[in-house]
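Prediction below, plus the sequence it came from.
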Amino acid sequence: MAQGHGHGHGHGSAAAYAGSASGRHVRRLTVAAGLGLVTFVTQVVVGLTTSSLALLSDSAHVFTDVFGIFMALAAILVSRRARTRPDRTFGLYRSEVFAALFNAFLLFAVAGWVLYEAVDRLAEPPEVPGLPVTVVALVGLVMNVAAFLLLRSGAQESLNVRGAYLEVMADMLGSVGVLVSGLVTLIFGWRYADPVIGVAIGLFVLPRAFSLARQALRILLQHAPQRIDVESLTNDVRALPGVKDVHDVHVWTLTSGMEVISAHLTASGEADPAAVLQDAQALLAERYHLEHATLQVEPEDADGHCGNPNW
């Protein structure tokens, strides 16, 4: 009996990029980046005009957010234009994950800087002009809420979009903080409002940056997706009619929305390899939502099977 090989996937070559979750949100990312640019320019101009340290500090935060979104967009466009070729069997989809990881590092840096500045201001709080800070913070808040709503759905399915989403969320909280500090300064003249809120924002951002970095590293290290129990998956395939053994199982994520599996199946002597292959692919697609499956069906009496690799 000859060995059988099968490869199943839910998207054809003409729509290869459709499998990437990030690729479906380019327009929303572009709009979010535009809104961030408007916020950044407004804060810099008003901050320089009024010598407001609060606005200039927050504009630095906004700049990193806008830079992160543009980087996410660049990663998507690079992946989209770099069609699969003989020496790039998976294209450049991993560039999205590198962008998400770099965004996490940006979030760490910004959160650390905010905490450092907040502690410094607690020692000697600067005078912040209440009215211009309040007005500009309100404008920034509106822009950030709009960008936040645009990216919310994409953040659920794409790690790359999630990185941009977290940065917008952090900036939205920054706008709320600046707004509150401006109002408190305007009404009560309390100069400690800005550094106290800065500490709260920094502490909020840090654990989310850690989560994003951990997810990106899981993909880069080719860990199995968190939603999939590989042992249960292997047992389910092994329980299919005609399957005697399952080995050399690999499940990994190429980029958000593109999960891949490869495995070797040993079929019993009387089983039809084509039927075994079809049943296994159907199970993986329907129960585990793994539509890109490369399976090798080996006869029970095959010598060596997959060659007993030592890695």
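Received it, and whenever you're ready, just let me know what you need. Numbers count the residues shown, from 1 in each chain.

use CA for all of it now, contacts and neighbours both
Will do.

Residue 92 reaches residue 82, doesn't it?
Yes. In this structure, residue 92 is within contact of residue 82 by Cα atoms under 8 Å, at 6.2 Å.

more crowded one of those two?
Counting neighbours by other Cα atoms under 10 Å for residue 92 and for residue 82 shows that residue 92 has the greater number, 20 against 14.

From residue 301, how far out is the residue nearest to the more buried one when sequence neighbours are not counted?
In this structure, residue 92 finds its nearest non-sequential neighbour in residue 79, 4.7 Å apart by Cα to Cα, 6 or more residues apart in numbering. From residue 79 across to residue 301, the span is 43 Å (Cα to Cα, to the nearest Å).

same check, this time on residue 24
Distance, residue 24 to residue 301, by Cα to Cα: 46 Å.

quick one: which of these two has more around it?
Using other Cα under 10 Å, the more surrounded residue of residue 24 and residue 301 is residue 24, with 16 against 12.

Does the more buried one touch residue 30 like I think?
No. Counting by Cα under 8 Å, residue 24 does not reach residue 30; the two are 11.9 Å apart.

and residue 224, that one's in a helix?
No. Using DSSP: H, G, I helix; E, B strand; the rest coil, the assignment for residue 224 is coil, not a helix.

excluding its backbone neighbours, what's nearest it?
Among residues not flanking residue 224 along the chain, residue 252 sits closest, at 4.7 Å (Cα to Cα, 6+ apart).

Name all residues that make contact with residue 251.
222, 223, 224, 225, 230, 259, 260, 261, 262 (Cα atoms under 8 Å, 6 or more residues apart in numbering).

swap that for residue 96, sorry
When contacts are counted by Cα under 8 Å, 6+ apart, residue 96 touches 22, 72, 75, 76, 79, 159, 160, 255.

Alongside the first one, take a look at this:
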Amino acid sequence: MAHTHSHAPSSQDQNAKRLMLAFGITASFMVIEVIGGLISGSLALLADAGHMLTDAAALLFALLAVIFSRKPPSGGRTFGWLRLTTLAAFVNAIALVVITVIIVWEAIQRFLQPQPVAGVTMMVVAVAGLIANIAAFWILHRGNEEKNLNVRAAALHVLGDLLGSVGAIIAALVILWTGWTPVDPILSVLVSCLVLRSAWRLLKESVNELLEGAPSSLDIAALKRNLNRSIPEVRDVHHVHVWMVGEKPVMTLHVQVIPPHDHDALLGRIQHFLEHQYAISHVTIQMEYTPCQGPDCHLNEAQAGHAHHHHP
């Protein structure tokens, strides 16, 4: 199983560099947007700066999580610090939800009592913010964000900022052409709703990992059927538990088998099947020759009917 870790340091180094670079860009332009928002009186700019503030914190937290996840396992922490990346993603999602609620509340106040907005200042700062966000998003999107929940969390924050900058530019154009200031809070609310949708999805994923849930893409009932079909000696599969530690799926299962001539060879075939069909390399298998007795033997059957409801 050692070979599964060989690529990790380089990918973690790449993630750390991307996060550090994106943090530098985001933190710098957050200050510019706050100043620009205060000078121009634009809520859309302040909303974007608010996203950038949570981004800067999120990126810093994500960076610390990547650094901590490199720490080797110990007697007390047998998985090392891998779960810290999931915790960081969870905190990021919560931060996004909170900041969105604050912006929507402020937008309602602004809509009821319109404030003057300096369109030109707003436009200049919004364009600068957009360029910064595109740069940061591009840097993060080149990371393995599909696999790393933490880099995905950071990229989602930056995507929210990018949409916020586009909203601020549209609002600035409308104000410059028509002088209609309510467009500023309206667009800040629309952007906040888009970000909220992404944050909710991220929150669900990170909570699922923290609650030791199986990956949403994995159908345990199907896995058991496939294992039965693929390896003739396997009679029954039970006590199946799958959970995520950072980006790594971990599995334990009991397998009732026909007594084999070569115990280790059969064990190797089951491990090979799980690694190549399901990309689960960290697996603990208990092989048994008699049928399972007790109420927990068919633990997963009760949930099999619900397995398909998790898929979007």
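Here it is on my side, so go on. Remember, predicted model here, so these are calculated numbers, not experimental data.

helix/strand/coil for the residue nearest to residue 92 of the first structure?
Relying on three-state DSSP, one would call residue 79 of the first structure helix.

And for residue 271 of the first structure?
For residue 271 of the first structure, the assignment made with three-state DSSP gives coil.

Can you report how many residues neighbour residue 187 of the first structure?
By the measure other Cα under 10 Å, the count of residues near residue 187 of the first structure is 11.

What lines up with it in the second structure?
Using TM-score structural alignment, the equivalent of residue 187 of the first structure in the second structure is residue 177.

same thing with residue 40 of the first structure?
In the second structure, the residue matched to residue 40 of the first structure (TM-score structural alignment) is residue 30.

And residue 156 of the first structure, by the same measure?
Aligned partner of residue 156 of the first structure by TM-score structural alignment: residue 146.

Its match against residue 152, yeah?
Yes. If you go by Cα under 8 Å, residue 146 of the second structure and residue 152 touch, sitting 6.9 Å apart.

between those two, which one's more packed in?
Ranked by neighbour count (other Cα under 10 Å), residue 146 of the second structure and residue 152 place residue 152 first, with 20 against 10.

Return the residue of the first structure that is most distant from the centre.
residue 270 (46.0 Å; Cα atoms, centre = their mean).

Which residues are in contact with the closest residue to that residue other than its chain neighbours?
Closest residue to residue 270 of the first structure apart from its sequence neighbours, by Cα to Cα, 6+ apart: residue 242 at 7.6 Å. Residue 242 of the first structure is in contact with 267, 268, 270, 271, 272, 276, counting by Cα under 8 Å, 6+ apart.

what's the counterpart of residue 242 of the first structure in the second structure?
Using TM-score structural alignment, residue 242 of the first structure lines up with residue 233 in the second structure.

what does stretch 132-145 of the first structure correspond to over in the second structure?
The aligned range for stretch 132-145 of the first structure is 121-134, by TM-score structural alignment.

What helix or strand is residue 57 of the first structure located in?
Element membership for residue 57 of the first structure (DSSP states H and E) is helix 53-81.

Now do that helix: distance to the chain's middle.
Put simply, helix 53-81 of the first structure sits 14 Å off its chain's centre (Cα atoms, centre = their mean, to the nearest Å).

Check which residues of stretch 22-37 of the first structure are buried.
Within stretch 22-37 of the first structure, the residues that count as buried by 16 or more other Cα atoms under 10 Å are 22-26, 28-30, 32-37.

likewise stretch 119-126 of the first structure?
Neighbour counts using 16+ other Cα under 10 Å place 119, 121, 122, 125 of stretch 119-126 of the first structure among the buried residues.

State the distance from the third one to residue 51 of the first structure.
It stands for residue 122 of the first structure. In terms of Cα to Cα, residue 122 of the first structure sits 19 Å off from residue 51 of the first structure.

what about the second structure, which of the contacts of residue 96 of the first structure hold up?
Retained in the second structure by both residues aligned by TM-score structural alignment, their matches' Cα atoms under 8 Å are the following of those: 72, 75, 76, 79, 159, 160, 255.

which residues does the spatially most central residue of the first structure contact?
Central residue of the first structure (Cα atoms, centre = their mean): residue 159, 1.5 Å from the mean position. Counting by Cα under 8 Å, 6+ apart, residue 159 of the first structure touches 22, 96, 97, 100, 212, 215, 216, 255, 256.

Looking at these, which are in strands?
Using DSSP state E, the subset of those located in strands is residue 255.

so can I have a markdown table of the contacts of residue 159 of the first structure showing distance to residue 307 of the first structure?
Shown next, in a markdown table, are the contacts of residue 159 of the first structure (distance: Cα to Cα, whole Å):
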| residue | distance to residue 307 of the first structure |
| --- | --- |
| 22 | 38 |
| 96 | 34 |
| 97 | 32 |
| 100 | 37 |
| 212 | 38 |
| 215 | 33 |
| 216 | 32 |
| 255 | 29 |
| 256 | 32 |
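
Among the contacts of residue 159 of the first structure, which one lies nearest to residue 248 of the first structure?
For the contacts of residue 159 of the first structure, the closest approach to residue 248 of the first structure (Cα to Cα) belongs to residue 255, at 21.7 Å.

Just the helices from the first structure, written as ranges.
All helices of the first structure, identified by DSSP state H, fall at 26-50, 53-81, 94-123, 130-155, 159-188, 193-220, 230-238, 273-288.

Packed most tightly, which of those helices would that be?
Ranked by mean neighbour count, these are led by helix 159-188 with a mean of 24 (mean count of other Cα atoms under 10 Å).

what's the mean distance for it versus the second structure?
Helix 159-188 of the first structure, aligned to the second structure and superposed, deviates on average by 1.1 Å (mean Cα distance after the TM-score superposition for the first structure).

and the angle for that helix with helix 94-123?
Interaxial angle of helix 159-188 of the first structure relative to helix 94-123 (axes from the mean of the first three to the mean of the last three Cα atoms, to 10 degrees): 20 degrees.

Could you measure from residue 16 of the first structure over to residue 8 of the first structure?
14 Å.

who's more crowded, those two?
residue 8 (18 against 14).
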